[in-house]
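> Kindly generate the corresponding structure for this input.
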Amino acid sequence: MPGRPVTIGATVAPAAPGSGIPTGSVTFDPGDGTPPVTAPLTAGSASITHTYAGTSGSPYTITAVYSGDADFTPSTGTDTQTVGRAATTTAVVSAPDPSSIGQSVTLTATVASVSPGAGTPTGTVTFSFGDGTPTVTAPLSGGVATIAHTYTTKTGSPFPITATYNGDTNFSASSGTDTQTVNKTATTTSAVSSPNPSLVSDPVTVSATVSPVAPGTGTPTGTVTLAITDRTPQVVTLVNGTASATFSPLPKGTLTVTANYNGDVNYATSSASIIQTVTPGQA
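You can find the predicted model right below:
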């Protein structure tokens, strides 16, 4: 496999009826375009260590050329070396984890060769987010691929994340998994009443607006419970993040107005309160 040292050896022997032990050197050509290497014969044998950088051209033709000496003529031998793709591992992590609805999450995949293989894998990694959205493929740079993804719901959390390395000429495919937890997004609720102050005879409209807290995004849904002191609360459905209700008549005095957002699948509850001042109307 690429990056794994290979020992190439040659044995030189006299052809019958000759005898003795050849001396001199052997020149090895690994067959991958790298320069030949010459090694001395010791007791009729010579060897070198060579590392193939890739699989393109495998199986490689190895040639060993004995240069001859004063008593023995030159000779040549050949063999082949098959270099397969190196195995890999893929690890994937997400951050931040946990995250909120609408918050950007960074997914990072790291692909490495498995020993005794060596080198840096190239190619692409395909990310699956586990939320039903389409997969996304990103290029490796220095063995690392990174993308950003935004989860729009917490239904299904924790989501299974998969990063699949697609392999290249020298490195085989592999995959890694992780999970991403998506929590409800925090919200803020604001309330206003109009008119304020008012007369006891005035209809007073209470409006509530519910918004996600950054880095969360989106529009909360569900209902808001609107209430004024000594009056029956009204549960109103949010429309584009806003709900309103009218209360009439109201008792005179300083009244408390409350707006309680009841939350939904993706957004957490929140509340707000203000003061409504009511003065007597004309007799």
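> From here on, just use CA atoms for contacts and neighbour counts.
Fine.
> If you count neighbours, what's buried in stretch 1-21?
In terms of neighbour count (16 or more other CA atoms under 10 Å), stretch 1-21 has its buried residues at 1-5, 8, 10-13.
> Secondary structure element holding Thr177?
strand 174-180 (DSSP states H and E).
> another one to check against the first:
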Amino acid sequence: MTVNQASSTVSVTVEPNPSVCGETVTVCATVTAVAPGSGTPTGTITFTGPGGLNVTLALDAGGTACLTTSSLTGGTYSATYNGDSCFAGSDGPFEVTVNQAASTTTVSVDPNPSVCGETVTVCATVTAVAPGSGTPTGTITFTGPGGLNETVTLDASGTACVTTTVLETGTVTAVYNGDSCFLPSTGSLDVTVNQASSTVSVTVDPNPSVCGETVTVCATVTAVAPGSGTPTGTITFTGPGGLN
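Here you go, the predicted model:
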């Protein structure tokens, strides 16, 4: 008497589907006998697909194996039943849709307030919004009063910083430009840039002089740290003899 392996079929459920990048997804594959065979198949299921997925799990007493992962990408996957002494192997292809996750962008400015010409560091950090997870990649575009307009690549932690001396009072905006996994987002922060202190140095040539001699009086205005740059505007000279 000969008893051959019975055929089997694999059915797959994906929850949730669609999902977003980094979301925890549970994929379950159930193997059942094809008539006239009967009984519950045993053995293993191998899940394979995009991104290098290759995981083999044992079937439980009900003929089911479940994989929980947060690293799925969109595409066609396969749940392959590897067979046992009683049931032939079979394959269950399934489609997974993984959409971009939402992101949020937060901005920090140091120091704030600052003074004109002071070196200021503006940073933006992009994070995933649940149920998405992971670290966004790509670029941030910083804009702000005073002519700030610079695009910087995010580092491995999802942060980008720019150092500038051109800020003026107003609102700094950081726009995350998105990547294949995360949607764009925008963050902003109000900044205050106060007047910097200045100092005036005066030279008189010649000095001493004699009555009626032509004398040149010069005044130079410079910024006091942490301010920088070249002051503009006017100087008023006053002095004995009616200088005004």
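> one step back: the second structure: matching residues for the strand holding Thr177 of the first structure?
Taken onto the second structure by TM-score structural alignment, strand 174-180 of the first structure occupies residues 185-191 there.
> contacts for that stretch?
Contacts with stretch 185-191 of the second structure, where a contact means CA atoms under 8 Å, 6 or more residues apart in numbering, come from 102-109, 112-113, 124, 168-178.
> Could you turn the buried ones of these into a PyMOL selection?
Those of the contacts of stretch 185-191 of the second structure that count as buried under 16+ other CA under 10 Å are selected in PyMOL with:
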select buried, resi 102+103+104+105+106+107+108+109+124+168+169+172+173+174+175+176+177+178
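> May I see the buried residues of stretch 1-21 of the first structure organised as CSV, with secondary structure added?
As requested, the buried residues of stretch 1-21 of the first structure are arranged in CSV below (DSSP: H, G, I helix; E, B strand; the rest coil):
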residue, secondary structure
Met1, coil
Pro2, coil
Gly3, coil
Arg4, coil
Pro5, strand
Ile8, strand
Ala10, strand
Thr11, strand
Val12, coil
Ala13, coil
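> where's Thr152 of the first structure, which helix or strand?
Thr152 of the first structure belongs to no helix or strand when elements are defined using DSSP H and E.
> Give me the buried positions along the match of strand 174-180 of the first structure.
For stretch 185-191 of the second structure, burial by neighbour count (16+ other CA under 10 Å) applies to 185-188, 191.
> Which two among these are spaced furthest apart?
Across these, the longest distance by CA to CA is 20.0 Å; it joins Ser185 and Val191.
> Val224 of the first structure reaches Ser270, doesn't it?
No: Val224 of the first structure is beyond contact range of Ser270, at 9.5 Å (criterion: CA atoms under 8 Å).
> Report the spatially nearest residue to the aligned partner of Ser75 of the first structure in the second structure, omitting neighbours in sequence.
Correspondence of Ser75 of the first structure to the second structure, assessed by TM-score structural alignment: Ser90. Excluding its sequence neighbours, the residue lying closest to Ser90 of the second structure (CA to CA, 6 or more residues apart in numbering) is Tyr81, at 5.2 Å.
> Give the equivalent position in the first structure for the one you found.
With TM-score structural alignment as the criterion, Tyr81 of the second structure lines up with Tyr66 in the first structure.
> how much space is there between its match and His149 of the first structure?
From Tyr66 of the first structure across to His149 of the first structure, the span is 61 Å (CA to CA, to the nearest Å).
> neighbour-wise, which of the two wins?
The residue with more neighbours, out of Tyr66 of the first structure and His149, is Tyr66; 27 against 16, by other CA atoms under 10 Å.
> Which part of the first structure matches the host helix or strand of Thr105 of the second structure?
Element membership of Thr105 of the second structure [criterion: DSSP H and E] is strand 103-110. Strand 103-110 of the second structure corresponds to residues 88-95 in the first structure, going by TM-score structural alignment.
> mean shift of that stretch relative to the second structure?
With the two structures superposed, stretch 88-95 of the first structure lies on average 1.6 Å from its match in the second structure, counting by mean CA distance after the TM-score superposition for the first structure.
> quick one: Gln116 of the second structure and Glu168 touch, right?
No, residue 116 of the second structure isn't Gln; it's Cys. Yes: here Cys116 of the second structure reaches Glu168: they are 7.2 Å apart, a contact under CA under 8 Å.
> overlap in contacts of these two?
Val193.
> What's the separation between whatever residue of the second structure lines up with Ala227 of the first structure and Thr216 of the second structure?
Using TM-score structural alignment, the equivalent of Ala227 of the first structure in the second structure is Thr238. Here the distance between Thr238 of the second structure and Thr216 of the second structure works out to 13 Å (CA to CA).
> Could I get the contacting residues of the closest residue to Ala128 of the second structure other than its chain neighbours?
Among residues not flanking Ala128 of the second structure along the chain, Ser103 sits closest, at 4.6 Å (CA to CA, 6+ apart). Neighbouring residues of Ser103 of the second structure by CA under 8 Å, 6+ apart: 126-129, 136, 182-185.
> Please pick the buried ones from the residues you listed.
Listed as buried from those are 126-128, 136, 182-185; burial here means 16+ other CA under 10 Å.
> and which of those residues is nearest to Asp205 of the second structure?
Of all these, the one with the least separation from Asp205 of the second structure (CA to CA) is Val126, at 59.4 Å.
> from memory that closest one sits against Thr159, does it?
Yes: with contact defined as CA under 8 Å, Val126 of the second structure reaches Thr159; the gap is 6.4 Å.
> before we move on, back to that, between Val224 and Ser270 of the first structure, who's got more neighbours?
Ranked by neighbour count (other CA under 10 Å), Val224 of the first structure and Ser270 place Val224 first, with 29 against 18.
> The more buried one: which element?
Using DSSP H and E, Val224 of the first structure maps to strand 223-228.
> immediately after that strand, which helix or strand?
Per DSSP H and E, the first helix or strand lying C-terminal to strand 223-228 of the first structure is strand 234-237.
> Now do the buried residues in the helix or strand just after that following strand.
Helices and strands here follow DSSP H and E; after strand 234-237 of the first structure, the next one along the chain is strand 242-247. Within strand 242-247 of the first structure, the residues scored as buried using 16+ other CA under 10 Å are 242-245, 247.
> quick one: strand 242-247 of the first structure aligns where in the second structure?
Under TM-score structural alignment, strand 242-247 of the first structure has no counterpart anywhere in the second structure.
> If I take the helix or strand just after that strand and strand 242-247, what angle do their directions form?
Downstream of strand 242-247 of the first structure, the next assigned helix or strand under DSSP H and E is strand 253-261. Taking axes from the mean of the first three to the mean of the last three CA atoms, to 10 degrees, one finds strand 253-261 of the first structure and strand 242-247 inclined to each other by 150 degrees.
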